[in-house]
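here is a sequence with its predicted model. Questions after.
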Amino acid sequence: MANEHSQIEGQVKRSSFRQFEFVAGLMLCGTIGMLALISPLLFPDGGQSVNLLARLMPPLQSSEYPLGADPLGRDILTRIIVGGRVSFTVGILSALGAVTLGTVIGLFAGYYRGFADALLMRFADIQLALPFILLAITIIAIFGPGLDRIIILMIVSQWVQYARLVRGSVLSLREREFVQAARSYGLANSKIIFRHILPNALGPLIILMTLNVANNILLESSLTFLGLGVDPRVASWGGMLAEGRNYAQSAWWVTVFPGLAIMMTVLGLNMLGDWLRDNLDPLGRTRL
């Protein structure tokens, strides 16, 4: 009885923790994402209004600048909200592009196998051997910085993990009874792949994509901080960190608040990813 009681308590705690993860992650990402989505309506100037009289104004000194002002007298809160649009755009579009390309390649390689499978997987191995920062410097040096270049760079560097994940699932699923039955009915390979195999491989893909959105937001901020990301004239979290690094001691708010925005967004996405893993992948559930 005592053992059963402890098991029930453990299940209740795990369930409560998973619900907390979902609610907290959704609130963090939903709030920041919604503000970023409607930022063009809230701030038509894109956070570029300059007021040199308010230069490096500390937080809570004025209702007009609740989080303070940057070295050019621009409102930090406004630029954080506007900058979130860039981060979410890069994170979501790059993850969608990578998952689409990687899924198609993984389905093709895993289902047909043979020479095509070997060739694609060797190409994937070469891709994995390339350091990301070297690839980033090469692409930016050739094509120049920009939002579209960053998205393409992340798609090129991340499709491999989706392709390998899907291929592994397909190699297992293609020998299952329901796939064999579909073949015996004479269904075309394309219908078998997209109607029967792909739906059974979606769970791990969704989890990985959620976690990669968070990772891509960090990568975009890091590249922009290094001068390899979006145009410096566009408000972005990484650009705000780069602008404020020379004022870290005298005006801490210039870098701390954009850093907190990045941390809260990534934390929320990771919490949602953990919740999805617990619900879509029972074998990989979080243990308390």
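Alright, I've got the coordinates.

C-alpha only now, for contacts and for neighbours.
Noted.

which SSE is the most centrally placed residue in the chain in?
By C-alpha atoms, centre = their mean, the chain has its centre lying nearest to residue 213, at 0.7 Å. Using DSSP states H and E, residue 213 maps to helix 202-225.

packing partners of that helix?
Secondary-structure packing of helix 202-225 (3 or more C-alpha pairs under 8 Å, 6 or more residues apart in numbering; DSSP states H and E): helix 76-112, helix 147-173, helix 237-244, helix 253-280.

10 Å instead?
If contacts are counted by 3 or more C-alpha pairs under 10 Å, 6 or more residues apart in numbering; DSSP states H and E, helix 202-225 sits against helix 76-112, helix 132-143, helix 147-173, helix 237-244, helix 253-280.

what about versus this one:
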Amino acid sequence: MGFQFVVLWSDVLVWLLVLAGVALGVVISRNPPLRSAWQRVGANRVGMASATVLAAFVLVGLLDSVHYRLALDGKPGEKTRYAIEVLSVLDTMAAPLRSRNEKTYSAPFATRLYAKETMDVPGVGTVRDYPRLKHGGKHLGEREDEVAADVAFTAFRMAVLAFIGWLGVLALTSLHVGRSAAPGEAPAWQKILRGDTAFAWNAVLITLLLMLLLLVPLFALAGQYHVFGTDKVGQDVLYQILKSVRTGLIIGLVTTLVLLPVAVGLGIVAGYFRGWVDDLIQYLYTVLNSIPGVLLIAAAVLMMQVVIDSHPQWFSTAAERADLRLLALCFILGITSWTGLCRLLRGETLKLRELEYIQAAQAFGVSNGRIIVRHILPNLMHIVIIALVMDFSGLVLAEAVLSYVGIGVDPTMTSFGTMINNARMELGREPVVWWSLAAAFSAMFILVLAANLFADAIRDAFDPRLA
């Protein structure tokens, strides 16, 4: 076999989350109250538009969560040896972006480097000029003045193809919606575009159209130009953005797996039992909150780094080392981020335990565990879901801040935070190298904004006071 699968711990967690999502979907489909709540989410146009954007980020993250090592050339009969470099399916699909490196900085859609160099020009002698890029605009040859026209023509042609593909998606969606239409009703595609369907198909399709009109021309041009420019070592910034998506998703999702059981368990126990149990849990999260979060995380990360550096035999590749540091960072963020949700659930539980049906259950001798599982927890789930989706965006931003101050993910792992950290010195150059920071900030802004809008839709659907 020409490759060897590499299973990282973060890959396992990512795909377990996918399976958990599928299982949750089955549970929701069999539970009428939950199904009704999620149907309200599906009817929210802003929520479905943001969910479509989030789905694109998740797809990129999943493609980057299947890793392998290529087999090295060897003599017949010898044991197969594999390369040290660990690649993913996304790396294979984005091979031109990964391999077409330049010497140093180049601006978006540029054909020459961003800095002048001394060059020997035949017939002219030694001159100081901007060198030609090895890959950016190479197909133009000497016609560098035609960049604008070439970009416009390629973008228009690919936008037309994207629109045709979207019409195909609209046709398939219309067939699906039209199967349940009554005789004499308007055509399904009209109902979809007017928003007369129970599910917000118009929001999904319009968002999909905008994404296709933007992304299809973008990736088509990425095969000919560096559409977001290159960094200090000549690596394509668009490739770095794609690689940062998985890191952001893991930081946001895996961290919630750590903080969720702690916050929910301690918050409900403190609010329901009160007394010395409540005092002890309040003391615990008050002490934890009294320590500056950045200092606590920095101390934990530095101790973890010492352990990793002391045991190099644990890792056969650099990817495994970076992966362990990423998971350790998720664990540290989870341990230090549960206090807010715990306090919120404690206060809500204090109110719920005084309601009549809870008092009646206690009077009839129902056990405390059964009351918590059957009555308390279901009435807190809307808070838990809203808090988790909101915390996702906060954790993505936290990773950016931590990597900016040098205590985030491993330096060999690409993330929005490391890109912003690397752009710190670029802003002091003359002329300013602005595109790395702008690209990382824009991608992170879109991800966080979509998560926040989706959280608003979930809040509106699950909050019983708004139902």
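Perfect, thanks for sending it. Computed from a predicted structure; not experimentally measured.

hmm, back to that, what sits against the residue nearest to the centre of the first structure?
Applying C-alpha atoms under 10 Å, 6 or more residues apart in numbering, we find residue 213 of the first structure in contact with 87-96, 219, 266, 269-270, 273.

8 Å instead?
88, 91-92, 94-95, 269 (C-alpha atoms under 8 Å, 6 or more residues apart in numbering).

also residue 353 of the second structure?
Taking C-alpha under 8 Å, 6+ apart, one finds 272, 359, 376 in contact with residue 353 of the second structure.

for whatever residue of the first structure lines up with residue 390 of the second structure, list the residues it contacts.
Applying TM-score structural alignment, one finds that residue 390 of the second structure aligns to residue 211 in the first structure. Counting by C-alpha under 8 Å, 6+ apart, residue 211 of the first structure touches 269-270, 273.

residue 211 of the first structure and residue 140 of the first structure: what is the separation?
According to C-alpha to C-alpha, to the nearest Å, residue 211 of the first structure and residue 140 of the first structure sit 25 Å apart.

and for residue 239 of the first structure?
Counting by C-alpha to C-alpha, the gap from residue 239 of the first structure to residue 140 of the first structure is 16 Å.

likewise residue 27 of the first structure?
Separation of residue 27 of the first structure from residue 140 of the first structure (C-alpha to C-alpha): 35 Å.

comparing the two, which shows the higher neighbour count?
Shown here are residue 27 of the first structure and residue 140; by other C-alpha atoms under 10 Å, residue 140 has more neighbours (18 against 14).

and that one? What does it align with in the second structure?
In the second structure, the residue paired with residue 140 of the first structure is residue 301, using TM-score structural alignment.

what's the answer for residue 257 of the first structure, then?
Match for residue 257 of the first structure (TM-score structural alignment): residue 439.

burial measure for its match, as a count.
20.

what's the closest residue to it other than its chain neighbours in contact with, if anything?
Of all residues not flanking residue 439 of the second structure in the chain, residue 228 sits nearest, at 6.9 Å (C-alpha to C-alpha, 6 or more residues apart in numbering). Residue 228 of the second structure makes contact with 107-109, 236-238, 435-436, 439 under the criterion C-alpha under 8 Å, 6+ apart.
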